[in-house]
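[1] okay, predicted coordinates and the sequence, questions at the end:
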Amino acid sequence: MTLDTILRTADAQIDGAVSRLFDLLRIESISTDPAYEEPCRAAADWLVRELTELGFDASRRDTTGHPMVVAHHKADGPHILFYGHYDVQPVDPLDLWDKDPFHPALEDTPGGKVIRARGASDDKGQLMTFVEACRAWKAATGTLPGNITLLFEGEEESGSPSLIPFLKANAEELKADLALVCDTGMFDAETPAITTMLRGMAQEDFTITGPDRDLHSGMYGGPAINPIRVLTRILAGLHDDTGRITLPGFYDGVPDLPAEVQESWDALPFDAERFLGDVGLSEPAGEQGRSVLEQIWSRPTCDINGIWGGYTGAGFKTVLPSKASAKVSFRLVGEQDAAKIQQSFRDYITDSLPPDCSVEFRGGDPANATTLPIDAPEFAKARAALSDEWPNEAVFAGCGGSIPIVGHFRTYLETDSLLIGFGLDDDNIHSPNEKYSLTSYHKGIRSWIRVLDALTTS
């Protein structure tokens, strides 16, 4: 049975594939809201039924939170683990949606037909590209493609509290030669991408306290320390005039971009002016001497995400506040040590405090960056397979965000990942009117067929 036969089968089944995706999209599996516990369970059960009908040994695995779905097809050859998540973001603000977010529909847009619904792109549509690739393979050949395990999570959009305990408890069952992760996107609508760099994260939520209560500025303004003034001075010192971050040791472990990667990125049709112009900006504001793509994909950042204190209501209240707070996050790359950077930031804040001020920290768990081995043969095979399906050759791309599952697979399963997805930048994930291109869905199915063929039969 040839690859072309399986691809033709996928083409013939596309209407059914869309219908099945719609069935999953109708389930309101919002993981962060306890009111949607039953829909999350229903989504997991729906996937178990579909996978069982396809011939997988599939089961719902209950956790202290929402269930995991695990499915196996045993065969000779390399063991491949595919990961996706069936939970979705909340839909608020509902009044900004053009239609009910859980009533999926095909819509015509200037860019072609799209599937409009919450979860269409993040991550139900992406997840189903792989399931439907397996369906076409089974229909054309009578069997599933290779030695495959599927792991579908129900808490990705709410911080994955059950994931690490589950990976630890089931490491021997889940450990694989390679993991495939679909929660990523294309470079553009005609250029597929394999994401090879993921930035890590360190976060800090902190409060500086001065006087033991809010004070009248007429009586205490001048002699009393103002925590907002202290806070803004400290935050302003985090960057120098060239955009570099001033924390001691911050750039330890930040690698230079390999020349061949730099050349491939420079050749991409990326319009930095348009990228910034689309959000009402005109000038890059990061590190001087670094391109916009470098800044997003391969350079570390420090961002002030929120700042508050004093009186912020209507009118004016001449208060000298007792407290001032901020949230600061760091995107990390290469071999930067997230825990050390978090501690360096805390030391910087503490050492910068004047007399009569104290600080309380409420930081999150730091996570290091992940760089994947693009010289591994599986990466070359997948790149060639994707290039055969799309108009443009597949590129190795960086990612400005963080995908913790990749680091967790490396830490707890000793498994590296291939990150391949078909989302587009304008899919409105996490926002009203989320969509997924019908082309992304259809060619995503075909792409996974090609990738599976390359990884399991070549």
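    Done, it's in.

[2] alpha carbons only for contacts and neighbour counts from here, please
    Fine.

[3] what's the following helix or strand after the one helix or strand residue 53 maps to?
    Using DSSP states H and E, residue 53 sits within helix 37-54. Next helix or strand after helix 37-54 toward the C-terminus (DSSP H and E): strand 57-61.

[4] between helix 37-54 and that next one, find me the angle.
    Angle between the axes of strand 57-61 and helix 37-54 is 170 degrees (criterion: axes from the mean of the first three to the mean of the last three C-alpha atoms, to 10 degrees).

[5] hold the first one in mind and look at this next one:
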Amino acid sequence: MQNPVQLDKTLATLDSDRDGAIARLLEFLRIPSVSTDPAHEADVRDAATWLCRELRGLGFTADIRDTPGHPMVVARSQSGDARPVLFYGHYDVQPVDPLDLWDRPPFEPALEETENGTVIRGRGASDDKGQLMTFIEACRAWKAVHGALPSDLILLFEGEEESGSPSLRPFLTENRDSLTASIALICDTALYADGRPAITTQLRGLVGEEIIVTGADRDLHSGSFGGLAANPIMVLAQALGTLKDDTGRVTLPGFYDGVEDADETLRRDWDALNFDAAEFLGRVGLSTPIGEQDRTPLEMLWNRPTAEINGIEGGYTGDGFKTVLPATARAKVSFRLTGAQDPQKIRDAFRAHIRHHLPQDCQVEFHDHGASPASVMDTSDAAFAAAKQALSDEWGRDAAYIGAGGSIPIAGDFKQILGMDSMLIGFGRDDDRIHSPNEKYDLDSFTKGARSWARIIAALR
């Protein structure tokens, strides 16, 4: 671990250069690196170039690596005897539509005073340029104090995260030997809801399916054919309605194979968060948890699998009324996975379930919308405890190990392709409005985020 005096100097350097750090972030945010829009292809490359120039100026060996899509930026510090660490972030941003809902131009970022403190307003401020820059600023301060960068760092910055990361897995596979480290750090996450620092240690996986049930060769008059002919909407609704039993458990055979209860360390951390399910649901106009009633709300959000109908359509839904038996009905269904659940087995079980409910006169087709397993990190690795203590020291509150109900595929990719666990540490907040108009990043998140990374780097040396 770094000498405490040197750490204090590094933190003091960050504090003294706060204005410079803000200016650099604002410059970065002015680049409209929208990866999903072909009109911004040159802007995305400009952002990669900007990053590469900054990193080289700090002493990293940095290169732009072309892919079939937008480029990757890969940088390295000098080799040494420290534990090799890979840091990941993304420099592309979401589209800004609808533009008329922004209070200021999205690529003209600025500091703003709000009732909750100073924020950095602009597209990408929180997701993910501001978060990415917290780590770079920590490295900048480290070099100013030590005369050299922290050794054995690999930085990987992606330009396609907001457009599905189509080039990422092939890039990781092709560069497996040069990118593999002992652990990965991912900054694309947030503080816990009450501002408590946190390390996300598990992420649910995902299976997406689209189902189309077809009956007659045309829509039928319900008076002439009702009661005799198959109704695809009824068929589909009955099949989907039996996906769960009265207790909230999913009925697919083998669905819970590989699902594990949270260990005692996680349970203690989760209990200490004092999660209020009624307050959480109240934010969206609800009040009462559903699902497996023998589980705590946080278990249901983070450590239990789900089956959800995301969309369903068929027949006539226009103005007025039309009495038909529709020829087709379709639905989109997703499963969130935990533990060691096998995405392909879940997909196969679901398709068998639909076919089981299919009458002789109906046909079904399925469309695959992706699959990824859950990611569960090994918190017995000493790096987790070291980072947790570093975060607690900076924020003056005990950091927690938390889960995430959603999926962050990069963590699974690092596990599957590079064979290493990830620590997901970020400083965003629930109200940052990522992907929405008026995105912001708290100035406190930016400054304390950089200080947090300086502490974590010191703890891992």
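    Ah, there it is. Note that the structure is predicted; figures quoted are calculated from it, not measured.

[6] sorry, back to before: what's the helix holding residue 53 of structure 1 in contact with?
    Identification of contacts with helix 37-54 of structure 1 by C-alpha atoms under 8 Å, 6 or more residues apart in numbering yields 24, 27-31, 57-60, 66-69, 71, 86-87, 131, 134-135, 138, 154.

[7] which part of structure 2 lines up with that helix?
    Here helix 37-54 of structure 1 aligns to structure 2 at residues 41-58, judged by TM-score structural alignment.

[8] that stretch vs structure 1, average offset?
    When structure 1 is overlaid, stretch 41-58 of structure 2 sits 0.9 Å from its aligned residues on average, using mean C-alpha distance after the TM-score superposition for structure 1.

[9] and that stretch, what's buried?
    For stretch 41-58 of structure 2, the buried set under the neighbour-count rule, 16 or more other C-alpha atoms under 10 Å, comprises 41, 43-49, 51-52, 55, 58.

[10] now do stretch 309-327 of structure 2
    Neighbour counts over stretch 309-327 of structure 2 (16+ other C-alpha under 10 Å) mark 312, 314-315, 324-327 as buried.

[11] what does stretch 410-430 of structure 1 give?
    Judged by neighbour count using 16+ other C-alpha under 10 Å, the buried positions of stretch 410-430 of structure 1 are 412-413, 415-424, 427-430.

[12] now, these that are in strands?
    If you go by DSSP state E, these have 417-420 in strands.

[13] can you lay out those as CSV showing distance to residue 377 of structure 1?
    Shown next, in CSV, are these (distance: C-alpha to C-alpha, whole Å):
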residue, distance to residue 377 of structure 1
417, 13
418, 11
419, 15
420, 16
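
[14] just give me the closest of the residues you listed to residue 334 of structure 1.
    Checking those against residue 334 of structure 1 with C-alpha to C-alpha, the nearest one is residue 417 at 16.4 Å.

[15] what's around the closest residue to the closest one other than its chain neighbours, how many residues?
    Spatial nearest neighbour of residue 417 of structure 1, chain neighbours left out: residue 179 (4.4 Å); criterion: C-alpha to C-alpha, 6 or more residues apart in numbering. Burial of residue 179 of structure 1 is recorded as 26 neighbouring residues (other C-alpha atoms under 10 Å).

[16] what's the helix or strand for the residue of structure 2 sitting at the aligned position of residue 179 of structure 1?
    For residue 179 of structure 1, the aligned residue in structure 2 is residue 184 (criterion: TM-score structural alignment). Using DSSP H and E, residue 184 of structure 2 falls within strand 183-186.

[17] list the contacts of the very next helix or strand once past that strand.
    Of the helices and strands lying after strand 183-186 of structure 2 in sequence (DSSP H and E), the nearest is strand 198-203. For strand 198-203 of structure 2, the external contacting residues (C-alpha under 8 Å, 6+ apart) are 189-192, 302, 338, 374-379, 388, 391, 399-408, 422-426.

[18] secondary structure element holding the residue of structure 1 most remote from its centre?
    Residue farthest from the centre of structure 1, counting by C-alpha atoms, centre = their mean, is residue 219 at 50.2 Å. Applying DSSP H and E as the criterion places residue 219 of structure 1 in helix 217-220.

[19] tell me how far that helix lies from the chain's centre.
    The chain centroid and the centroid of helix 217-220 of structure 1 are separated by 48 Å, computed with C-alpha atoms, centre = their mean, to the nearest Å.

[20] where does that helix end up in structure 2?
    With TM-score structural alignment applied, helix 217-220 of structure 1 matches the range 222-225 in structure 2.

[21] how far away is residue 21 of structure 1 from residue 61 of structure 1?
    22 Å (C-alpha to C-alpha, to the nearest Å).

[22] same deal with residue 187 of structure 1?
    Distance, residue 187 of structure 1 to residue 61 of structure 1, by C-alpha to C-alpha: 35 Å.

[23] same question for residue 270 of structure 1.
    Counting by C-alpha to C-alpha, the gap from residue 270 of structure 1 to residue 61 of structure 1 is 43 Å.

[24] and if you look at residue 310 of structure 1?
    From residue 310 of structure 1 to residue 61 of structure 1 the distance is 48 Å (C-alpha to C-alpha).

[25] again, but for residue 55 of structure 1
    For residue 55 of structure 1, the distance to residue 61 of structure 1 equals 18 Å [C-alpha to C-alpha].

[26] who's more crowded, those two?
    Each of residue 55 of structure 1 and residue 61 has its neighbours counted (other C-alpha under 10 Å); residue 55 has more, 17 against 13.

[27] residue contacts, the more buried one?
    Contact partners of residue 55 of structure 1, counting by C-alpha under 8 Å, 6+ apart, are 73, 144.

[28] helices of the stretch 251-400 of structure 1, start to end?
    Ranges of helices within the stretch 251-400 of structure 1 are 259-266, 272-277, 292-297, 338-352, 377-389, based on DSSP state H, counting those that start in this stretch.

[29] spatially central residue in structure 1, please.
    In structure 1, the residue lying closest to the centroid (C-alpha atoms, centre = their mean) is residue 403, at 4.5 Å.

[30] how about the counterpart of that residue in structure 2: what's its closest non-neighbour residue?
    Under the alignment (TM-score structural alignment), residue 403 of structure 1 pairs with residue 408 of structure 2. Distances taken as C-alpha to C-alpha, 6+ apart place residue 203 nearest to residue 408 of structure 2, at 6.9 Å, with adjacent residues excluded.

[31] which position in structure 1 aligns with the one you found?
    Superposed on structure 1 with TM-score structural alignment, residue 203 of structure 2 falls opposite residue 198.
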